[in-house]
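>>> Just to be clear, the model below is a prediction. Sequence and coordinates:
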Amino acid sequence: MSAPDSSRGLASGRLGVWAIVFFVMSAAAPLTVVASGAPLTVMLAGVGGPGAMLAAGVVLMVFAVGFTAMTRYVRDAGAFYAYTTEGLGAPVGSGAASLTTFGYTALLLGFYGFVAFFAQVTADGLFGLDLPWAVWGLLIAAFVGFLGYRQVDMGAKVLMVLLTAEVVLLLALSLAVLVQGGPEPLSLAPLSPSNWLTAEGAGGLFVLGFGAYIGFEGTAIYAEEARDPERTVPRATYIAIGFLGAFYAFTFYCFIAAFGVEGVIAAATPEGFADLPFVWADTYLGTSAVKVLQVLIVTSFVACLIAFHNACSRYLFSLGRSGLLPAGLGRSHPKHRSPYVGSLALSAVSVAALLLTAVAGWDPYLDLGLKSYGTGVVAIVAAQALCALAVLAFFLRDRRGHSPLRVVVAPVLAVAGLGAGLFLILTNFTVVTGYTGFVNGLLMVLPAIAFVLGVVWYVARPPTPEAVEEETPAA
C-alpha cells in the first residue's frame, strides 16, 4: 500500500479521555433532558422516570462492552458504518452509514430548531433583545460551523465550559432539595419497578430514556483522533454512560422530591408541566437561578449542536474517504486536520433548513425541532441495534482472545435490549413528536428508507479499489 495521504487522515493524538467524554455528554444535552424530560415523564407515567433512566443506561452499558471491544480492530470516523461493515458485510454497512448519517443530520437540524426558539424567547425575556428566531439560528450555525472547521480540540474546550456550567446548576438544584427538604418525606417509589416497568405509560418512559443517551456512541467516532485509542475510547464510553445514568437518575429523583411524589403528579398537568423546572429553581435557589437556567438551556443546545456537527462531519469524511460519497468529503484540512469539507457541507444544510423553515412560515420548535428530532432518535437507536448485531457476528467468527461474556453474551443482551427499546420508541412515537397519523408514520419510515437507499447505493455503485485502499485499515 502506498504511503497515506495526509489530506485523507484526521489529526491523531489530539483527544484524551475527558475531551471525548465532553463531546459525547454534550451531545446528550443533560440539562435539556432534565428540564424537559423530568416533568414530561411525570405527566406521561407518574414517578418512574429515575428508574427508567437507570434501566436504559444499563442496556447501553451492556452494548458498550462489545462495542468497545472492536476499538482495537476498527478505527474509523464512521464508527457504526465501519463496525457494521466488518461484522455484516459492505452492503449492510453502507445501509448503516446512510441510516446513521440521516439520523445525525436529522438530530442536528432538530436541535437548530430548538435552540433558535429558546434563544429568541430567552433574549427577549431577559435582555429585551427582540430578534427573529431565524437570526439567532443563523448566528449559532455560524459559530458551530467555525468550530467544526477548526481543530477538534478547540470544540472540546468550548464544550468543557458549557457542559460544566449546566451540570453544576443541576447539581446545585438537586442538592438544595436534599438540604432544605421537600414538602413530603423522601421515597423510593421513583425507583420501584412497579413505577417504571409495569406502570401505565411506561413505554413512554423508555422513549425518553433511550433518547436521553443519544450521542454516547460518538466515543468511537473519535478513535482516529484519540491518544491511545485502545484505552481512551473504552474509558470514555464507560465514563459517559455511567455518569449520565447516575446523573439522570439522581436529578430526576431530586426533581420529584422537590414537589413530593403526590405533589409532582398533581402539578404535572398538560397545561403546567413545562414550567415545573423553573418553579423548582425559583423555590430552592431563587429568581436568579431561574434566569441562569433559561440561559443555560440555550447554551446546552449550542453544546449539543457542536457535538453533533462534529460527529456528523466525521461520518461524511469517512464515507467520502471510503468512496461511498464524493471523494471531496474525505479530505481533511491541511492545517487543522479537521473534516472541513464535511463540516462546510453540514453548515450549508443547516443554514438551508433554517431559511426554508423561516420562508415557509413553519414553527422552529414544532416543525423543524420535534419532527427532525423524532425521526433522528429512531434512526440512531436502530443503528445501535444493528451495530450490536454486527459486533456479535464479528466476534462469533473469531473471539480474538476475548472472553465469551464480553463479545458474545453482552452483544446478545444488547441486541435484545436495543431491539426492545426500538419497539417501545416506535409504539410510543407520539410521545417524541406530539404528532399522530400520517406525519408520525412518515417520520418512522424515513430511517428505514435511508437504510435501504444506502444498501442500494452500494450495490449499484460500489467503492473503487483505490478508495477502499485509502480507508483507514483495521488495526
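Nice, thanks for sending it over.

>>> from here on, contacts and neighbour counts on C-alpha atoms
OK.

>>> mind listing the helices in the stretch 151-300 of the chain by residue range?
152-180, 193-196, 202-211, 229-259, 261-267, 276-285, 287-322 (DSSP state H, counting those that start in this stretch).

>>> Turn these into a markdown table, including distance to Ala474 and mean neighbour count.
Below are these laid out as a markdown table (distance: least, CA to CA, whole Å; neighbours: other CA atoms under 10 Å):
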| stretch | distance to Ala474 | mean neighbour count |
| --- | --- | --- |
| helix 152-180 | 22 | 18 |
| helix 193-196 | 41 | 19 |
| helix 202-211 | 30 | 26 |
| helix 229-259 | 12 | 23 |
| helix 261-267 | 52 | 18 |
| helix 276-285 | 47 | 19 |
| helix 287-322 | 13 | 25 |
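
>>> Put together a markdown table for those, with distance to Pro30 on each row.
Output for the helices of the stretch 151-300 of the chain, formatted as a markdown table (distance: least, CA to CA, whole Å):
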| stretch | distance to Pro30 |
| --- | --- |
| helix 152-180 | 7 |
| helix 193-196 | 20 |
| helix 202-211 | 11 |
| helix 229-259 | 8 |
| helix 261-267 | 21 |
| helix 276-285 | 14 |
| helix 287-322 | 8 |
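
>>> for comparison:
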Amino acid sequence: MTMQTDPPTLRPGPRMPGLDRRNLGPVQVFAQSVSAAGPTAGMAATPAIAASTAGGGTVWSFAIATAVALLIAGCIGQFTRRMAAAGSLYSLAAKGLGPAGAFACACALLVGYTLLVSAGLAGAAIHLHALFGPVGPATGVATVLLGAIVAGCAVKGIRLSARLILLVEGVSIALILAVYGLLLGGTGFEPPGHVPQSGQPPGGVGGVAAAVLPALAAFIGFESAAALGVEARRPFRSVPRAVTWTAAVVGLMHVCAAAFQVSLPGSARLLPLSDIASGQRLPWMAALVDAGIASSFLACALAGANALARVLFSLGTEGIAPRGLCRTHRSHRTPHVAVAVALPVATALPMTMLACGIPAEHVLELLLQASTVGCLIAYLLVCLAVPFFLRGIGEATPGPMARALTVVPVLVLALGAFVASAPSGPFTLAFATLTGAALAWYVWLRRRRPAQLSGIGVYDETSLADVLDPRIPRATSPSDHR
C-alpha cells in the first residue's frame, strides 16, 4: 500500500522581491568575485611586502595563502551549492551558528565591505593622482568623483556593473601583465633613489609563515559572488564555482608575481611594482602600472559596493536593519536605497582621514588592514558553521568536516596576528567602538524584534511566480547543484 503525500507548496512570490532575478551568467558572477579581490593592485604591492620577511620563500607564502583561500572557498561551497541568498556569508552562517553567529557575521561583513569600498576609492584616487600629476584632481576630489561614479553604476543595474567590472578588471590585468613582460625582457633593474633596507636577511620557515599574513590579505573579497545568489542565473553552480575559481586564479596570479619579485637582485625585491617600473627609466612604463592599479581599485570599489548593498538589502528585508533598505529601483531592480546609504559613508571615511592630515598611502593601508579584519571574522564564522550545518542536515561527511576543522584554527591565528600587528590608538578605538555598537544593536533586537532576529538568514527559493513566469530559469531546484 503506497501512501499519498501532498506536493510541496510554493510561496506566492519570492522571499526577496525587487531584485533582478536570474539574469547574471557565470562569467558575470565570476567577475564580481575577481574584481572584489583586486588582483592587479595586489600583484603590484603585496609581493614586496611579503618579501620583506619571506625573502626567497615568498612564493611559498603565496602558495600557502592560496591553499587557505581554497579551503575557505570549499567551506562556503557547502552552503552555496544548497541555497541562494543576497546576504552573502551571514545568511549562510545562520544555518550553522544560529541568530547570534549570523548577526556577528553580518556586522563583520558590513565593516569589511564598507572599508573595502573605501580602500578601493582611495587607492584609485591615489594612483590617478600619480598618473596625471598636477593636471589631475587632488586625491580628495578624485575620491568623491569616483564615489559618485561607483554609486551611479551600482544603481544602474547589476548587469551593467558586472560588464563594467569585467572590462575594467580585464584592462588592468592586461596592463600589469604587459609591464611584467616588458620588465622580464628588459636590460636590467636600476633602483630609483632610496631603496628600503631590511635589518636581517629575510627567509626561513618563520619568515615564510609571517608573510602568509599579507599574502592572505590579497584575497579579501574573493567570496563576494555569494551576495549574487538571487540574481545569478544558476546560483547553485555559478556561485560556488566563481568563489573557488577566484581563489585559484587570484592565487596563481600572485604566485607568479611573487616569483618575479624574488628574481630581483638584493633589496630591489622590497620595492613595489611602480618603483620597479620607474627603475627602468621609462616613464610610460610607470604610467601603465598606475593606470592598471587605479583601474583595479575602481573595479574593486564597484564590486564591493554591489556586495555591500545586497547585504544591507537582505538585512532590511529581514527587519534586522531599517525596512527602507529593502526598497529597490522600479526599472533598474537594484537596492538603490542601500546604495544611497552605503556609498556616502564609504566615501566619507577616506575623505575624513585625509582631512585629518593622514598621508594618503597610510589611509589606504589602514583601510585595507581594517577591511581584512572584518572579512577574516566573517570567513572564520562561516567556516565554523560548516560542521553544525552538515550535521544538522545529516551530511557530515569526512572531507568537508576535515576541511572546516583545518581552516578554522588557521583563521584564528591569522585574525590574531592581524589584530596584534594593527597600529594602536585610533585603530583600537575604532574597533572597540564598532564592537560596542554591534553589541548594543544585538541587545536592542533581542528586546524589540526577537522574531526578526530569530529569522535572520533568509535565503531565496522557487516561488509560484517563478513557475508561472517563463522568463525566469528554474535555478532553485534541489538538483541544480548536482
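Nice, thanks for sending it over. Keep in mind that this is a model prediction, so the values were computed, not measured.

>>> Got a TM-score for the pair?
Overall, the chain-to-chain superposition scores 0.84 on the TM-score scale (TM-score structural alignment, normalised by the length of structure 1); 442 aligned residues with a CA RMSD of 2.9 Å.

>>> Not counting sequence-adjacent ones, nearest residue to the counterpart of Gly51 of structure 1 in structure 2?
Using TM-score structural alignment as the criterion, the counterpart of Gly51 of structure 1 in structure 2 is Trp60. The shortest distance from Trp60 of structure 2 to any non-neighbouring residue, by CA to CA, 6 or more residues apart in numbering, is to Val208 (6.8 Å).

>>> residue contacts, that neighbour?
Thr53, Ala54, Gly55, Gly57, Thr58, Trp60, Ser61 (CA atoms under 8 Å, 6 or more residues apart in numbering).

>>> Also compute the angle for the helix or strand containing the first one relative to helix 204-217, please.
Just to be clear, that refers to Thr53 of structure 2. Under DSSP states H and E, the secondary-structure element containing Thr53 of structure 2 is helix 39-54. Compare the direction of helix 39-54 of structure 2 with that of helix 204-217 by axes from the mean of the first three to the mean of the last three CA atoms, to 10 degrees and you get 160 degrees.

>>> next structured bit after helix 39-54 of structure 2?
Heading C-terminal from helix 39-54 of structure 2 (DSSP H and E), you reach helix 58-80.

>>> now that following helix and helix 235-262, what's the angle there?
Using the same axes, to 10 degrees: helix 58-80 of structure 2 against helix 235-262 is 170 degrees.

>>> Helix 58-80 of structure 2 vs structure 1, average offset?
Mean deviation of helix 58-80 of structure 2 relative to structure 1 after superposition (mean CA distance after the TM-score superposition for structure 1): 1.4 Å.

>>> How far off centre is that helix?
How far helix 58-80 of structure 2 lies from its chain's middle: 14 Å, per CA atoms, centre = their mean, to the nearest Å.

>>> list the helices and strands it packs on?
For helix 58-80 of structure 2, the packing partners by 3 or more CA pairs under 8 Å, 6 or more residues apart in numbering; DSSP states H and E come out as helix 39-54, helix 89-132, helix 204-217, helix 235-262, helix 360-392, helix 398-421.

>>> Now that helix: buried residues?
58-80 (16 or more other CA atoms under 10 Å).

>>> quick check, nearest of the contacts of Val208 of structure 2 to Ser172 of structure 2?
Thr58 (23.4 Å; CA to CA).

>>> Give me the nearest residue to that closest one, chain neighbours excluded.
Ala51 (5.5 Å).

>>> What's the match for the one you found in structure 1?
That one, Ala51 of structure 2, aligns with Val42 by TM-score structural alignment.

>>> Relative to Arg22 of structure 2, which of the helices and strands packed on helix 58-80 of structure 2 is closest?
With CA to CA as the measure, helix 235-262 is the member of the helices and strands packed on helix 58-80 of structure 2 nearest Arg22 of structure 2 (8.2 Å).

>>> Now do that closest one: which range of structure 1 does it align onto?
The alignment of helix 235-262 of structure 2 onto structure 1 (TM-score structural alignment) covers residues 229-256.

>>> cool, stretch 83-98 of structure 2 as well?
Counting by TM-score structural alignment, stretch 83-98 of structure 2 falls onto residues 74-89 of structure 1.
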